[in-house]
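Participant: the amino acid sequence is not available; the structure is as follows:
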């Protein structure tokens, strides 16, 4: 059990950047025989495959991106192809170099126009972007003006049909929500810090083991419920465009919540029931969860099913973390090695990593590779 916890922590600590899911956004506009394709790709993903950072300073300048624009075009053309009702269309132009800020960073925007032999009824997409270099990458595709949910595109998974009359993608967004938790180290480590001491009760400035499993389960239920309800509220508000705080500020605050929770593990200092702190911090995490949905630009009814699926996926990911960590913590809560060794060591490690994230995100530094 001890080995399981230690290996899990090493796995989490191996990632330098948290909450950096790899996603590209594809939007089609169809007007009779004319098709406009817009592909937004994160510069961090392009830099990984194309080594755009020529001077190695850790920051991409406009000049570095513009110089390599032909390579970006080729990568995009190889990674995304489509047919209209089974027939290839003719390209009318080449993408003009341009960038746009998304909720999680800067993206290259590639817009192309196509002419098809006959009025378009459906598009069939063959998506292979980053198939060889990032197994976790996903494309999110939608047809402008369509009531259907966006398609989640898995690189190399084969052709997918995009049709205005078809609503789909709920299952894909559930998977996307699970993946967002699995790939978001900051969110996972926040849950880990909570679960480490969910088996304890606060006695002044120290932690003492809870008496029985029922007490532990009741405390865990309070924490998970508070976090779920809080982040669900802000996830919906942010995804729907009702709130839009700066992404850098949100990411910095998320890192700060991880830091404070870890420090509270080492020596309890947060007043009141811990679920109150978790609920307040959950409001911040919910805004961070909303990035992939917000960048799709969905509003109203078109947002309902993607939001539901994504949130269900997030909850399933959280439950997986609980199922993995709570049983060994419950069994070991009374052992000195757990209370005096595992909990302080893991909490101190999480606090150190979260402190680095705070500096990176607040000051724009690059301290970790």
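Facilitator: Yes, it's here. Model, not experiment: these values are computed from the prediction.

Participant: please count neighbours and contacts with C-alpha atoms only from this point.
Facilitator: Fine.

Participant: so residue 286 is in which element?
Facilitator: Counting by DSSP states H and E, the element that carries residue 286 is helix 274-289.

Participant: ok, then the element right after that helix?
Facilitator: helix 291-294.

Participant: list the helices and strands that next one packs on?
Facilitator: helix 213-239 (3 or more CA pairs under 8 Å, 6 or more residues apart in numbering; DSSP states H and E).

Participant: for the helix it packs on, which positions count as buried?
Facilitator: 216, 219-220, 222-224, 226-228, 230-232, 234-239 (16 or more other CA atoms under 10 Å).

Participant: list the buried residues of the strand ranked longest in the chain.
Facilitator: In the chain, with assignment by DSSP state E, the single longest strand is strand 105-115. Neighbour counts using 16+ other CA under 10 Å place 106-115 of strand 105-115 among the buried residues.

Participant: which SS state does residue 81 fall under?
Facilitator: strand (DSSP: H, G, I helix; E, B strand; the rest coil).

Participant: who touches it in this structure?
Facilitator: With contact taken as CA atoms under 8 Å, 6 or more residues apart in numbering, residue 81 is in contact with 125-127.

Participant: and what of residue 230?
Facilitator: Taking CA under 8 Å, 6+ apart as the test, what residue 230 contacts is 279-280, 282-283, 286.

Participant: need the buried ones from these selected in PyMOL.
Facilitator: For the buried members of the contacts of residue 230, the matching PyMOL selection, counting by 16+ other CA under 10 Å, is:
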select buried, resi 279+282+283+286
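
Participant: wait, which of the contacts of residue 230 is closest to residue 201?
Facilitator: Residue 201 lies nearest to residue 279 out of those, by CA to CA, at 18.3 Å.

Participant: so how far is residue 214 from that closest one?
Facilitator: 22 Å (CA to CA, to the nearest Å).

Participant: do residue 152 as well
Facilitator: For residue 152, the distance to residue 214 - CA to CA - is 40 Å.

Participant: all the strands of this structure, in order from the start?
Facilitator: Going by DSSP E, the chain shows strands at 23-31, 34-42, 80-84, 90-91, 99-102, 105-115, 123-127, 138-143, 151-153, 160-162, 200-203, 206-209.

Participant: only the buried residues of the first one, if you could.
Facilitator: Judged by neighbour count (16+ other CA under 10 Å), strand 23-31 contains these buried residues: 23-30.

Participant: okay, the residues you listed in TSV with distance to residue 77 next?
Facilitator: TSV is the format used below for those (distance: CA to CA, whole Å):
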residue	distance to residue 77
23	17
24	14
25	14
26	13
27	15
28	15
29	18
30	19
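
Participant: the inter-axis angle of the helix holding residue 286 versus helix 213-239?
Facilitator: Calculated by axes from the mean of the first three to the mean of the last three CA atoms, to 10 degrees, helix 274-289 forms an angle of 30 degrees with helix 213-239.

Participant: and the contacts of helix 274-289?
Facilitator: 180, 187, 222-223, 226-235, 238, 247, 250-251, 253-254, 257, 270.

Participant: alongside the first one, take a look at this:
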């Protein structure tokens, strides 16, 4: 009965998604694509890199119905967590020069709704003394889409989505979590993870205690990758055309699917595992998912339509296009680590351990020159 009710709820959610217009932006996919953001509200400019005050990012996100653009580039060094308002769109692609990033504290959409974030770098790191916070937190939020974002150095999780409803994380880089060394934790859902690059995490890539679409993701140098957990409850998972690649920190390549018990129902096809760490991409099919119940077709009617790339083609596409643009030092390091195909990679305890500039956070060019036009591949 519990499994039947779960599938019924999932089916109704998919039907609702099909009925509602995908308002987020052209090319938006998945359950979070229904987010309306602040596209119909007022345009607010971020004009400086200050932590707070007039013209700051913190001030810009303090009100609802806002379409936020950036007149400056560089890192905003946060002294404390930033709480977003509902019904906002954050257009990181409008920043000039090297783009915009936030470092040193959590970005929180907890309890909020209808949020669109694109082309934003969120890097918490050890500058944040609160180890119980994450790089991005959307607990109990609904209708959220994160696209072409770059997450790094999350302490509790890179992305925390406990209690979140209708979320998408697409075309993003989720790399080098520290502290717990976890990628993403999702409960409630449904959620869509599409075209993301996951690099050097202990576990939770993601932890899916919800009905999930997981399509065209690349997971590198994991200790455990796609996870549900034995206490997760009854959920359905469409796992399609993903590539799991073992690295130096991978003690058991067979943990590409982890804690997937018979409470889980899984449609898995087109997935590959490269387990030999030989410096070449040469994996084999990997579609046996623990003791989960095998579904003969996807639970979500839109999942197969998302799978436009094979697993191998997804590697090429994701390595070329995922994350915020233009590629900065941290994301370039993450991508080059993956391109070693088993030869390099470490699960870090601190951003400083990467040896990158600016204490490991990398350097973004700070400028207020003319904005650049960015076209995203999705």
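Facilitator: That came in fine, so what should we check first? The shown structure was predicted, so the numbers you read here are calculated from the model rather than taken from an experiment.

Participant: TM value for the aligned chains?
Facilitator: Laid over one another, the chains give 0.28 as their TM-score (TM-score structural alignment, normalised by the length of the first structure), with 183 aligned residues with a CA RMSD of 7.1 Å.

Participant: top of the contacts of residue 81 of the first structure by neighbour count?
Facilitator: Counting neighbours by other CA atoms under 10 Å, residue 127 leads the contacts of residue 81 of the first structure with 24 neighbours.

Participant: that one contacts residue 80, correct?
Facilitator: Yes. Look at residue 127 of the first structure against residue 80 with CA atoms under 8 Å: they come within range, at 4.8 Å.

Participant: residue 263 of the first structure: what's it in contact with?
Facilitator: 347-348, 351.

Participant: check the gap between it and residue 354 of the first structure for me.
Facilitator: 10 Å.

Participant: now residue 7 of the first structure
Facilitator: 19 Å.

Participant: dump the buried residues of strand 105-115 of the first structure to a markdown table, plus distance to residue 100 of the first structure.
Facilitator: Formatted as a markdown table, the buried residues of strand 105-115 of the first structure follow (distance: CA to CA, whole Å):
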| residue | distance to residue 100 of the first structure |
| --- | --- |
| 106 | 6 |
| 107 | 5 |
| 108 | 7 |
| 109 | 7 |
| 110 | 10 |
| 111 | 12 |
| 112 | 16 |
| 113 | 19 |
| 114 | 22 |
| 115 | 26 |
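
Participant: nearest to residue 66 of the first structure among the residues you listed?
Facilitator: residue 108 (10.0 Å).

Participant: residue 185 of the second structure contacts residue 160, doesn't it?
Facilitator: Yes. Using CA under 8 Å, residue 185 of the second structure is in contact with residue 160, at 5.1 Å.

Participant: just want the angle from the longest strand of the first structure to strand 80-84.
Facilitator: Using the same axes, to 10 degrees: strand 105-115 of the first structure against strand 80-84 is 30 degrees.

Participant: for strand 105-115 of the first structure, packing partners?
Facilitator: By 3+ CA pairs under 8 Å, 6+ apart, strand 105-115 of the first structure packs against strand 34-42, helix 43-50, strand 90-91, strand 99-102.

Participant: quick one, which of these gets closest to residue 84 of the first structure.
Facilitator: strand 34-42 (9.1 Å).

Participant: hmm, who's touching that closest one?
Facilitator: So strand 34-42 of the first structure is contacted by 22-30, 105-116, 119-120 (CA under 8 Å, 6+ apart).

Participant: now do 7 Å
Facilitator: 24-30, 106-116 (CA atoms under 7 Å, 6 or more residues apart in numbering).

Participant: ok, now which ones touch residue 68 of the second structure?
Facilitator: Going by CA under 7 Å, 6+ apart, residue 68 of the second structure touches 43-45, 60, 89-91.

Participant: just the ones of the residues you listed in helices?
Facilitator: residue 60 (DSSP state H).

Participant: now do the SS call for residue 319 of the second structure.
Facilitator: Secondary structure, three-state DSSP: residue 319 of the second structure is helix.

Participant: isn't it up against residue 333?
Facilitator: No. Taking CA atoms under 7 Å as the definition, residue 319 of the second structure is not a contact partner of residue 333, at 11.5 Å.

Participant: more neighbours: the two, which one.
Facilitator: Counted by other CA under 10 Å, residue 319 of the second structure and residue 333 do not tie: residue 319 has more neighbours, with 22 against 16.

Participant: out of everything not next to it in sequence, what's closest to that one?
Facilitator: By the measure of CA to CA, 6 or more residues apart in numbering, the closest residue to residue 319 of the second structure outside its immediate chain neighbours is residue 335, 6.1 Å from it.

Participant: so what's the residue count around that neighbour?
Facilitator: 22.

Participant: what does residue 44 of the second structure give?
Facilitator: When counting by other CA under 10 Å, one arrives at 19 neighbours for residue 44 of the second structure.

Participant: tell me how far it lies from residue 116 of the second structure.
Facilitator: 15 Å.

Participant: before we move on, what about residue 272 of the second structure?
Facilitator: Distance of residue 272 of the second structure to residue 116 of the second structure, computed by CA to CA: 31 Å.

Participant: and those two? which has more neighbours close in?
Facilitator: The residue with more neighbours, out of residue 272 of the second structure and residue 116, is residue 116; 29 against 23, by other CA under 10 Å.

Participant: my read: the more buried one touches residue 66, true?
Facilitator: No. Residue 116 of the second structure is beyond contact range of residue 66, at 10.7 Å (criterion: CA under 7 Å).

Participant: what touches both of those two?
Facilitator: Joint contacts of residue 116 of the second structure and residue 66 (CA under 7 Å, 6+ apart) are 88-89.

Participant: how about residue 172 of the first structure, nearest residue that isn't a chain neighbour?
Facilitator: Using CA to CA, 6+ apart and skipping the chain neighbours, the partner closest in space to residue 172 of the first structure is residue 152 (5.6 Å).

Participant: wasn't the residue nearest to residue 319 of the second structure part of a helix?
Facilitator: Yes. Residue 335 of the second structure: assigned to a helix according to three-state DSSP.

Participant: so it sits against residue 317, correct?
Facilitator: No. Between residue 335 of the second structure and residue 317 there is no contact under CA under 7 Å: 11.7 Å.

Participant: related to what we said a few turns ago, out of the helices and strands packed on strand 105-115 of the first structure, which comes closest to residue 171 of the first structure?
Facilitator: In terms of CA to CA, the element of these nearest to residue 171 of the first structure is strand 34-42, at 22.9 Å.

Participant: pull out the buried residues from the lengthiest helix in the first structure.
Facilitator: When the first structure is parsed with DSSP H, its longest helix is helix 304-332. Neighbour counts over helix 304-332 of the first structure (16+ other CA under 10 Å) mark 305-318, 321-322, 325-326, 328-330, 332 as buried.
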